[in-house]
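Enquirer: Kindly generate the corresponding structure for this input.
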Amino acid sequence: MPFAREIARHLKSAERQATSRSSVFLEACRSFNRGQLSSDQLRAETVRRGFNNVIDAFHIVGSSDVPTRFFHDERATAKGIRLTDEFRRLMADAQADSLAPEAEARWRLVETAWNLDVPSRVLEVRTDLEANELFVTTDATRRISIVGVRDALNGYQKGACFYCNQPITIGRGESLDADVDHFFPKRLDHVGWFGGVNIDGVWNLVLACTQCNRGAGGKFDLIPHIQYLERLNLRNNWLIDSHHPLRETLIAQTGATEQKRASFLQQCDQLAIDAIPSRWRPSSSSVADSLL
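Expert: I've put the predicted structure just below:
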């Protein structure tokens, strides 16, 4: 029932919730929203139709299965699914509270493309850091807010600071200890060193703990050590290769191939270090040299 209620909730703000033009299950959720279907009736319809495609596609990324299984499909033999130990470990993890905001962020990005009637591959997502949101514009005057920046960025970083790997939180209702940081500092845009490059683009934004970003000995307006440039490149490539909803925005901002994206970041790094000739890295002994 939580699954159906989430579908029904999203239908209230975004009428289209699938690539297909019609769905008996989605129509049942609409009827529930209109008060024409009871909770028990919606539950029965969900059991009958709601998971026809969800279970089969859950472990597929791109065109192949992921190695980690969070459940086994036993509908044919036991009329259900069996959760694995991997799922239980995931839900016991300190970052479990971040899963719902991240899933919501991905959902909102995809449904925005569907409801604008454009392929997700051409959805251009912009950033408003003052409002802490990602948004799209449909014309010169109409702006559609999608989701919070932190929620959209957290998936790759696995609940850890981009620089020092210490835990960060983004869960709603908590005090946020994750700052949205410009990898190449915003100051570069003010002095005109980056020309037409969008320094507020998703490609240049990471989540950092408050200590690394603005604490004693923090990064502030300095240029990160060169090891973090490779980490940023890997982060962007990972989001692109995993077909994350921000894929096409990142490609438009950084390049269509891995070689072009690496060259783009190297050029930005050279411009940045020419303007601000000082490298920074965390002083904490807990910093892991391995990439996230």
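
Enquirer: From now on I want contacts and neighbour counts done on CA atoms only, so please keep to that.
Expert: OK.

Enquirer: dump the residue contacts of Ser39.
Expert: Neighbouring residues of Ser39 by CA atoms under 8 Å, 6 or more residues apart in numbering: Phe32.

Enquirer: That should have said Asp241, apologies.
Expert: Arg247.

Enquirer: again, only using 10 Å
Expert: Applying CA atoms under 10 Å, 6 or more residues apart in numbering to Asp241 gives the contacts Val61, Gly62, Arg235, Arg247.

Enquirer: just Asp139 next, same as before
Expert: So Asp139 contacts nothing (CA under 10 Å, 6+ apart).

Enquirer: Surely it forms part of a helix?
Expert: No. Read with DSSP: H, G, I helix; E, B strand; the rest coil, Asp139 is coil and lies in no helix.

Enquirer: so which helix or strand takes in the residue nearest the centre of the chain?
Expert: By CA atoms, centre = their mean, the mean C-alpha position of the chain lies nearest to Ala152, the distance being 3.0 Å. Secondary structure assignment for Ala152, by DSSP states H and E: helix 149-157.

Enquirer: returning to what we had before: and the contacts of Asp241, which are buried?
Expert: Buried residues within the contacts of Asp241, counting neighbours by 16 or more other CA atoms under 10 Å: Arg235, Arg247.

Enquirer: Asn198: which of the contacts of Asp241 is nearest?
Expert: Set against Asn198, the nearest of those by CA to CA is Arg247 (16.3 Å).

Enquirer: contacting residues for the closest one?
Expert: Contact partners of Arg247, counting by CA under 10 Å, 6+ apart, are Ser120, Arg121, Val122, Leu123, Glu124, Val125, Asn236, Asn237, Trp238, Leu239, Ile240, Asp241.

Enquirer: With distance to Gln166 and secondary structure added, can I get those in JSON lines?
Expert: Output for these, formatted as JSON lines (distance: CA to CA, whole Å; DSSP: H, G, I helix; E, B strand; the rest coil):
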{"residue": "Ser120", "distance to Gln166": "33", "secondary structure": "helix"}
{"residue": "Arg121", "distance to Gln166": "33", "secondary structure": "helix"}
{"residue": "Val122", "distance to Gln166": "35", "secondary structure": "helix"}
{"residue": "Leu123", "distance to Gln166": "33", "secondary structure": "coil"}
{"residue": "Glu124", "distance to Gln166": "32", "secondary structure": "coil"}
{"residue": "Val125", "distance to Gln166": "29", "secondary structure": "coil"}
{"residue": "Asn236", "distance to Gln166": "21", "secondary structure": "helix"}
{"residue": "Asn237", "distance to Gln166": "23", "secondary structure": "helix"}
{"residue": "Trp238", "distance to Gln166": "21", "secondary structure": "helix"}
{"residue": "Leu239", "distance to Gln166": "21", "secondary structure": "helix"}
{"residue": "Ile240", "distance to Gln166": "25", "secondary structure": "helix"}
{"residue": "Asp241", "distance to Gln166": "26", "secondary structure": "helix"}
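
Enquirer: and for comparison, fold this next one:
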Amino acid sequence: MEFYQVDPSLENYWRSIILFGRNVASYKFALAKSILELNKSQDDLVTLEQLAEPFSRHICEHLKHSPKQITSSSSKFIDACNQFNRGEIDSDKLIGLTVKLGFNNVIDAFHIVNNGEIDKRFFLDERKGAKGIRLTSNFFELAEGGQFDNFQQETEARWRLVEEAWRMGVSRSLIAVEYDDDLKTLFAPDKERRVNITSCRDSLNGYQKGHCFYCHGPISINSGSPLLADVDHFFPWVLKDDISNVNGVWNLVLACKDCNRGESGKFAKVPNLQLLERLHKRNEYFINSHLPLRETLIQQTGKSEQLRKSFLQTQYTLARQTAIHEWQPIIRGAITF
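Expert: The predicted structure is shown next:
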């Protein structure tokens, strides 16, 4: 996939698993979050019993607010997690059942993206010999990188988006994700109420590979970081009367503070055509992902790639008619999308 081929870093291989893997169950997200926690361990071998505690904990936590964690009609493992949540079994019993039932498919499927295994593995399956998984040097190298602290939030955000698609239980063509500019969150309108899903920053960061959309400098989604990203409208908010659905996910990007509101920032200017092409490419990442951002982008911009390109070009033409000035950033990092 171009997502990691254009920049074959370990960070982007990891993100491809979270963003583009098949979503028939939430187990891949739970396994990813568990492995990220295990970075604190000094041993590369993780037994299934050690893995079972965080894995079942994450599933149980999500079941409390999202009862649908799998697309099949039944699961003995999910039944066990629900029994634990109701106080019908204790933690020791849950861990035993997790070892027996929880990892049957997810360990084999974890590295599969777009029907094939990615080139870099973060663990090896040693269930037959050592009754566990062995973390590879790729994982420990990943843990030392600057993007590692963002992965838990990115995984949680993706998990919440997929849960919302399952929860709605409607035709894919009806699924929509919208943006609250005040709260900086994504939500789903549901009849007469709205369901807040997750942080917009957490959801978008992985698709931008942890870099500012404009200058490609590093950004963070951690609230205390000096590199905390701004959520920016590619076509400025002041053009809301001219642009179609200016608050749509298609028009939202993460930007560093310098690009968004620094001395030479974008403000109400329109980004140049090269950046428009980059927006199209970033939006195609959404399209190649699974529920529900794919369906949202198709609704907002078109059913085919050609229609989506035409949509963006039309918005650009309308924007330039109102906002005369064009803007381009000072590049601060390698352009990877």
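
Enquirer: returning to what we had before: just name the closest of the contacts of Arg247 of the first structure to Ile276 of the first structure, please.
Expert: Asn236 (23.7 Å).

Enquirer: wait, is Pro54 of the second structure part of a helix?
Expert: Yes. Counting by three-state DSSP, Pro54 of the second structure is part of a helix.

Enquirer: Aligned to it, what sits in the first structure?
Expert: Under the alignment (TM-score structural alignment), Pro54 of the second structure pairs with Pro2 of the first structure.

Enquirer: ok, now how distant is its match from Glu15 of the first structure?
Expert: Here Pro2 of the first structure is placed at a distance of 19 Å from Glu15 of the first structure (CA to CA, to the nearest Å).

Enquirer: what span of the second structure lines up against the helix holding Ala152 of the first structure?
Expert: By TM-score structural alignment, helix 149-157 of the first structure lines up with residues 200-208 in the second structure.

Enquirer: follow-up on the earlier one: now for the helix holding Ala152 of the first structure, which elements pack on it?
Expert: Under the contact definition 3 or more CA pairs under 10 Å, 6 or more residues apart in numbering; DSSP states H and E, helix 149-157 of the first structure sits against helix 99-115, strand 133-137, strand 178-182, strand 205-209, helix 226-241.

Enquirer: got the angle for that helix vs helix 99-115?
Expert: Orientation check (axes from the mean of the first three to the mean of the last three CA atoms, to 10 degrees): helix 149-157 of the first structure against helix 99-115 gives 110 degrees.

Enquirer: how much does helix 149-157 of the first structure stray from the second structure?
Expert: By mean CA distance after the TM-score superposition for the first structure, the fitted helix 149-157 of the first structure averages 0.8 Å away from its aligned residues in the second structure.

Enquirer: so that helix versus helix 226-241, what angle?
Expert: Calculated by the same axes, to 10 degrees, helix 149-157 of the first structure forms an angle of 100 degrees with helix 226-241.

Enquirer: tell me the most buried of the helices and strands packed on helix 149-157 of the first structure?
Expert: When these are scored by mean count of other CA atoms under 10 Å, the highest mean neighbour count falls to strand 205-209 (a mean of 25).

Enquirer: what's that one in contact with?
Expert: If you take CA under 10 Å, 6+ apart as the criterion, strand 205-209 of the first structure is touched by 127, 129, 149-150, 153-154, 156-157, 159-170, 176-185, 199, 213-215, 218-219, 232, 235.

Enquirer: Buried subset of these as a PyMOL selection?
Expert: In PyMOL, this line selects whichever of the contacts of strand 205-209 of the first structure come out buried by 16+ other CA under 10 Å:
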select buried, resi 127+149+150+153+154+156+157+159+160+161+162+163+164+165+166+167+168+169+170+177+178+179+180+181+182+183+184+185+199+213+218+219+232+235
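
Enquirer: quick revisit: can you pull the contacts of the residue nearest to the centre of the first structure?
Expert: 101-106, 108-109, 133-134, 146, 202, 244-246.

Enquirer: same thing with Ile273 of the first structure?
Expert: Phe184, Leu222, Ile223, Pro224, Arg279.

Enquirer: next one: Gln315 of the second structure
Expert: Taking CA under 10 Å, 6+ apart, we find Gln315 of the second structure in contact with Phe235, Asp242, Ile243, Ser244, Val246, Leu276, Gln321.

Enquirer: Would you check which pair of these lies furthest apart?
Expert: Greatest spacing in the contacts of Gln315 of the second structure, by CA to CA: Asp242 and Leu276 (16.9 Å).

Enquirer: Now tabulate the contacts of Gln315 of the second structure in JSON lines and tack on secondary structure and distance to Arg332 of the second structure.
Expert: Below are the contacts of Gln315 of the second structure laid out as JSON lines (DSSP: H, G, I helix; E, B strand; the rest coil; distance: CA to CA, whole Å):
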{"residue": "Phe235", "secondary structure": "coil", "distance to Arg332 of the second structure": "22"}
{"residue": "Asp242", "secondary structure": "coil", "distance to Arg332 of the second structure": "31"}
{"residue": "Ile243", "secondary structure": "coil", "distance to Arg332 of the second structure": "29"}
{"residue": "Ser244", "secondary structure": "coil", "distance to Arg332 of the second structure": "31"}
{"residue": "Val246", "secondary structure": "coil", "distance to Arg332 of the second structure": "27"}
{"residue": "Leu276", "secondary structure": "helix", "distance to Arg332 of the second structure": "18"}
{"residue": "Gln321", "secondary structure": "helix", "distance to Arg332 of the second structure": "30"}
